[in-house]
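> A structural model of the following input is requested.
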Amino acid sequence: MIRRAFELVPADRQHLIPFHLVATLIYGVAQAAAFVLLIPLLESLFDGDTGAAGVWLAVMAGVVVVAAVAGYFQSLLGLKLGVGMLRGVSHRLGDHLAALPLGWFSGRTTASITRTVVADVREIVEFFAHLLAVMVTGVVVPIGIGIGVLFIDWRLGVIMLVSLPVMAAVDKLAGRSYRSADDRLHASAAEVDAGVLEFTTAQPVLRAFGAVGERNRALESALARHRRASGGLIAASVPGLAAFAIVVQIVFVALVYAVAVWATDGDFAAATAVGLIVVASRFIDPVSALAQVSTSTRRASAAVDRVHDLLAAPELRDPAQSAVPVDNSLSFDGVSFGYQPGVRVACDVSFTVPAGTTTAIVGPSGSGKTTLLRLAARFYPADGGAVRIGGVDVADMSLEDLMAQVSPVFQDVYLFNQTIEENIRIGRPDASDEDVRRAARVAAVDEIVERLPQGWETMVGERGANLSGGERQRVSIARALLKDAPIVLLDEATSALDPHNEAVVVHGLRELTQGKTVVVVAHKLSTVAHADQIVVVDDGTVVDRGTHAELASREGRYADFVAQRDRARGWRLAVRPTSSRRGP
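Below is the predicted model:
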């Protein structure tokens, strides 16, 4: 566990590790020596030899000073390692998470990742700052005392040294069931965190359907599982701790009994016996301290393993040399992909989007339209075939170079709890105020700003909660437009807009994307009809392709799509007359 924990220490703090270990070892050895030196000091005092007693006292004082200095430095270095871990591991985890494929996140909750990044890192910091010294001294001091006692009475020294592996074996057996119980507690705590977050952010929906308080069964179930997991951890910890404490006390009683018997038999003087009893108690104290922090140590060990597991997740690796595309065309060449093994969402998809043109992708829900955009942005690696930009496989481009080529606007809009201007500026942090305002005007965000009391400085709230769905989508569009990448990916970009705002945004998009390569996923004919090319997908495959006029004039999926939209355009609510009962 200690070795794996040291592997997490950032490079700029690695040089502190040997100094910390040496200081801790010196601290432990000096403590053991100070305890053992008590025996000859007592013997000299009991014999009335004040000169020898003075010498032993001076030696003991020197050893105590060494222990104090070493203890100071080991505490100082432990804190430096802990602070370095808090900064280094957090940054390392953040960089690693940013390089993971999105598929990795789909199998985990935000709360479970947060607990690893925050709670587990905190456990590791605590390990370096406090627990490591207790663990080392809990081993070094008893061994040092046992070796020292060998020179006074070999029998008692042997008993001490033999008892150490016995106590260690009992402690190891006691901790066998702890790890699985701690994993269950970690998972249940993450589930509770996710439930509480969902409970607070989804209050309108929960209240609308009366799923608050005890009726919120999901949160209640999560809390119940957490209570059971907490009880399971206690059940797994207490018996082992009790067994270890009993064994420690048995060892201490055995040592005191042996000293008493051998002193009674005259094997050594009364002063030696008193000193050995005191030393026996000091022999047990570090072991007892180690037992008291054993739960924290096991918790830290589990945290180290979880952090290592997260860091071991394979990243989307950048190539050694990023290839340069020859133009802004986008092509799918026999692309296949599935979110789960054996389940294909895209199968042998092939089509080309020439540079500077607009291609619309249409098809029924679940047909793989959004997946194709995600593959184009390399949010997921293709299982087969290749997605190319300007003739270059996106896998042969660095993530930074690829993102410089692409501006995505997806259906699920995420806004940060910052001002409207800051959310737009994320698209290009070095953009001028005029560039931000221009992108906002094109996406009709300026109309939103005019209605808000604080204008551009209005905080949008967590996940953009202070804005409507259509307003959030317009801010997201402005963000992508500000980025001004040569390839624009739009996924239902106008789905949450009313007809007026849709017309404004569509007009602005058409104006701003002149000369750019645009791929748009949409269900609205007003968005699709003006595309240079329409690709019809169904069940993960391309079933038709052409312009709006070409596809609408022949039988096929697109013609059905147009007919369905025409029928849906005139929908209305039918009001049934209600009969009234007249009184007699």
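> CA atoms for contacts and neighbours, from now on please.
Fine.
> Contacts for whatever helix or strand residue 479 lives in, please.
Per DSSP states H and E: residue 479 is located in helix 469-483. Defining contact as C-alpha atoms under 8 Å, 6 or more residues apart in numbering, one finds that helix 469-483 is touched by 407-409, 413-415, 420, 423-428, 431, 435-436, 439-440, 442-445, 448, 464, 488, 493-498, 505, 512.
> 6 Å - rerun?
Residues outside helix 469-483 that contact it (C-alpha atoms under 6 Å, 6 or more residues apart in numbering) are 407, 424, 427-428, 439-440, 443, 496-497.
> could those go into a markdown table alongside neighbour count, secondary structure and distance to residue 113?
Shown next, in a markdown table, are the contacts of helix 469-483 (neighbours: other C-alpha atoms under 10 Å; DSSP: H, G, I helix; E, B strand; the rest coil; distance: C-alpha to C-alpha, whole Å):
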| residue | neighbour count | secondary structure | distance to residue 113 |
| --- | --- | --- | --- |
| 407 | 24 | strand | 27 |
| 424 | 28 | helix | 27 |
| 427 | 21 | coil | 26 |
| 428 | 16 | coil | 28 |
| 439 | 26 | helix | 34 |
| 440 | 26 | helix | 34 |
| 443 | 28 | coil | 34 |
| 496 | 17 | coil | 31 |
| 497 | 19 | coil | 34 |
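> check which helix or strand covers the most centrally placed residue in the chain.
In the chain, the residue lying closest to the centroid (C-alpha atoms, centre = their mean) is residue 113, at 3.1 Å. Under the criterion of DSSP H and E, residue 113 resides in helix 110-115.
> Could you do residue 193 as well?
In this structure, residue 193 sits in helix 178-201 according to DSSP H and E.
> follow-up on the earlier one: show the subsequent helix or strand relative to the helix holding residue 113.
Downstream of helix 110-115, the next assigned helix or strand under DSSP H and E is helix 121-126.
> Show me what that following helix is in contact with.
Around helix 121-126, the neighbours that count as contacts under C-alpha under 6 Å, 6+ apart are 82, 300.
> Could you also give me the structure for this second sequence? I'd like to compare it with the first:
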Amino acid sequence: MIRTLLRVLGDRYARPVRRTIALMTVTAVLEGLSYALLVPVLHALLGPEPADAVPWLTAFAGAVAVYAVLRYLSDLSGFQAGTTLLRGVYHRLGDHLARLPIGWYGADRVGELSVLAGRGVLQAMSVIAHLLAPLISACVTPLTIVAVMTAFDWRLGLAAAAAVPVVAVIQWWSGRATAAVDAQRVARDDEAAGRVVEYLQAQPVLRAGGRTTERFRLLDDSLADIRRSSRRATRAALPGLVGLALTVQAAFTGLLTLGAHLALGGDVGVPELLTILVLAARCADPLLSLTDIAGQVRATRTELTRLDRVLRTPPLPEPDDPLTPERHDLAFDRVTFRHGDHTVLDDVTLTLPAGHRLAVVGPSGSGKSTLLQLIARFYDVDEGAVRMGGVDVRAIGSETLTAQIAVVFQDVYLFDGTIEDNIRLGRPDAPDSDVRAAATAARLDEVIARLPGGWAADVGEGGASLSGGERQRVAIARALLKDAPVVLLDEVTSALDPVNEAAVHEGVERLMAGRTVVTVAHRLRTVRHADHIVFLDDGRVVEQGRHEELLARGGRYAEFWNVSTAPVG
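Predicted coordinates for the structure are as follows:
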């Protein structure tokens, strides 16, 4: 577990943990060694001159005082390291998730990541503050006490040492028996978390269907699975708990019997025997707590393994010698992209000069949005290359590429905060005047004027307090503030009312001015003035040209145009 913990922390954060582990180990050893002083203390107290015990009692008190200081320092180090590393791990996890391919974020990841980023990271990092010290003490202190026993009497020491492999086997067997059950329980937790998210997202559908008072069967089934898996985990851990308790009691009884036999035979003195029994009793407490600690360790190790698995997921590779494009023309050179077994784009070739506008149209599922995502390098192509300024986007550093591109999606997500906070995501260091100018250009100023609190109004999680059109205006203002030379638009007006559509369209026109633009269009009337139009069907380019040229050909584009412009009814 500790190796996994250090790997999860990385080199930067692992050093303070190593120091903390070393300090806790020294503390546990000192605790065991301090009990060795009980031999001369009891020998003097039971002898003819009890006053001779004073120097030994003083030494024992000093050892206990040193142990107390070390225990305080090690516990403090654990808490400080745990709280510091918690933030560091969150940053490391967040940075890593931001570099993973978008395709990695499947539907099954919602529950897993929500549990991992919440309870998982907290539990994994709490091991440093709450679990390392008792775990090290439960393992190291009894072993040190056994060594002390052996130093006083090898027979009693060997008898105590005989219990060590039995305890180790019980812990190994118990861990192996519960591993599968723990994995099942974690999977059920992830599934239930996903179902909770699904249940919340499905509220409009459930209410529209008049099912607001009914239980959500999929969520109920997931919660029932959690209850069953928790019961199985408890039953699986019970034999280990009972076995360890019986082993500790048997070892203590054996030492008591052997010690009594040796004392009656005159082989050991009464002080030594009493000390051995005190030491044996002191061993029992940490050993009996080992089962409970081991259960927490297994749960923590499960979370650490999951966290480690995510952190070891390879991100999109960064170039060894990143290049910076000097131009902003775009080109797809025989690009093929597959998602699993499905070919999304097949041998796509097209070019777009800098400062021109490309519109991508076609039926749903034809690969239009994927084309935008490949330009932004949300994925890497399987064959061919996507180039900006003649440079393969895979040869451009991710930060450099991101700085060249502004993206406005159809579904806009806003972070919980003010409108200004969300606009500043485009350029955090922008002066206030630039932020206000971007908001005005996006027609967002009129929205801000009618909001309670104005610029300080909180938009809510996901922008819940704003309408879809208002969220689009925030996204356009964000893109305007970024002032990137390449703009990618995933039809931003397809689901807006006429008022918001007019405002957003005006903002988009300002955003596109003088920039290289690729837009995915669902409403064909928005692409008439594009410099170049590409019609995708089943991942292939079937037609391309200007609006008038494509209409004159009478092909798929003309067919779509006629359908979209035909009068309703």
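> Superposed, how do the two chains score by TM?
The TM-score (TM-score structural alignment, normalised by the length of the second structure) is 0.94; 569 aligned residues with a C-alpha RMSD of 2.2 Å.
> ok, and for the helix holding residue 193 of the first structure, which residues are buried?
Under the neighbour-count criterion of 16 or more other C-alpha atoms under 10 Å, helix 178-201 of the first structure has 178-179, 181-196, 199 buried.
> buried stuff in stretch 526-543 of the second structure?
Under the neighbour-count criterion of 16+ other C-alpha under 10 Å, stretch 526-543 of the second structure has 526-527, 530-541, 543 buried.
> list the contacts for the residue lying closest to residue 393 of the second structure once chain neighbours are set aside?
Among residues not flanking residue 393 of the second structure along the chain, residue 387 sits closest, at 5.5 Å (C-alpha to C-alpha, 6 or more residues apart in numbering). Contacts here follow C-alpha under 6 Å, 6+ apart; on that basis residue 387 of the second structure touches 330-331, 393.
> PyMOL command for the buried members of these?
Buried residues within those, by 16+ other C-alpha under 10 Å, are selected in PyMOL with:
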select buried, resi 330+331+393
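> Filter the contacts of residue 387 of the second structure down to the ones in strands?
In strands, defined here by DSSP state E, the members of these are 330-331.
> from the contacts of residue 387 of the second structure, which single one is nearest residue 354 of the second structure?
Here the nearest of those to residue 354 of the second structure, counting by C-alpha to C-alpha, is residue 330; it sits at 7.2 Å.
> Might one say that the closest one is in contact with residue 388?
Yes - using C-alpha atoms under 6 Å, residue 330 of the second structure is in contact with residue 388, at 4.7 Å.
> any idea where the helices of the stretch 51-200 of the second structure begin and end?
Taking DSSP state H, counting those that start in this stretch as the criterion, the stretch 51-200 of the second structure contains helices spanning 53-99, 109-115, 121-126, 132-152, 154-161, 163-201.
> Just put those helices in JSON lines and tack on distance to residue 324 of the second structure.
Output for the helices of the stretch 51-200 of the second structure, formatted as JSON lines (distance: least, C-alpha to C-alpha, whole Å):
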{"stretch": "helix 53-99", "distance to residue 324 of the second structure": "19"}
{"stretch": "helix 109-115", "distance to residue 324 of the second structure": "34"}
{"stretch": "helix 121-126", "distance to residue 324 of the second structure": "37"}
{"stretch": "helix 132-152", "distance to residue 324 of the second structure": "47"}
{"stretch": "helix 154-161", "distance to residue 324 of the second structure": "66"}
{"stretch": "helix 163-201", "distance to residue 324 of the second structure": "41"}
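> so which of these comes closest to residue 269 of the second structure?
Of all these, it is helix 132-152 that lies closest to residue 269 of the second structure, at 10.8 Å by C-alpha to C-alpha.
> Outside of that closest one itself, list whatever touches it.
With contact meaning C-alpha under 6 Å, 6+ apart, helix 132-152 of the second structure is reached by 28-29, 32, 157, 283, 286-287.
> let's go with 8 Å and repeat that
Helix 132-152 of the second structure has contacts (C-alpha under 8 Å, 6+ apart) with 21, 24-25, 28-29, 31-33, 35-36, 74-75, 78, 156-158, 160-161, 272, 276, 279-280, 282-283, 286-287, 289-290, 293.
> Tell me the residues of the first structure aligned with it.
The alignment of helix 132-152 of the second structure onto the first structure (TM-score structural alignment) covers residues 132-152.
> Can you list the buried residues in the matching stretch?
132-150, 152.
> Residue 62 of the second structure -> the first structure?
Looks like residue 62 of the second structure aligns to residue 62 there (TM-score structural alignment).
> how far away is its match from residue 551 of the first structure?
Going from residue 62 of the first structure to residue 551 of the first structure by C-alpha to C-alpha, to the nearest Å gives 94 Å.
> these two touch, right, residue 129 of the first structure and residue 75?
Yes - counting by C-alpha atoms under 8 Å, residue 129 of the first structure does reach residue 75; the two are 7.1 Å apart.
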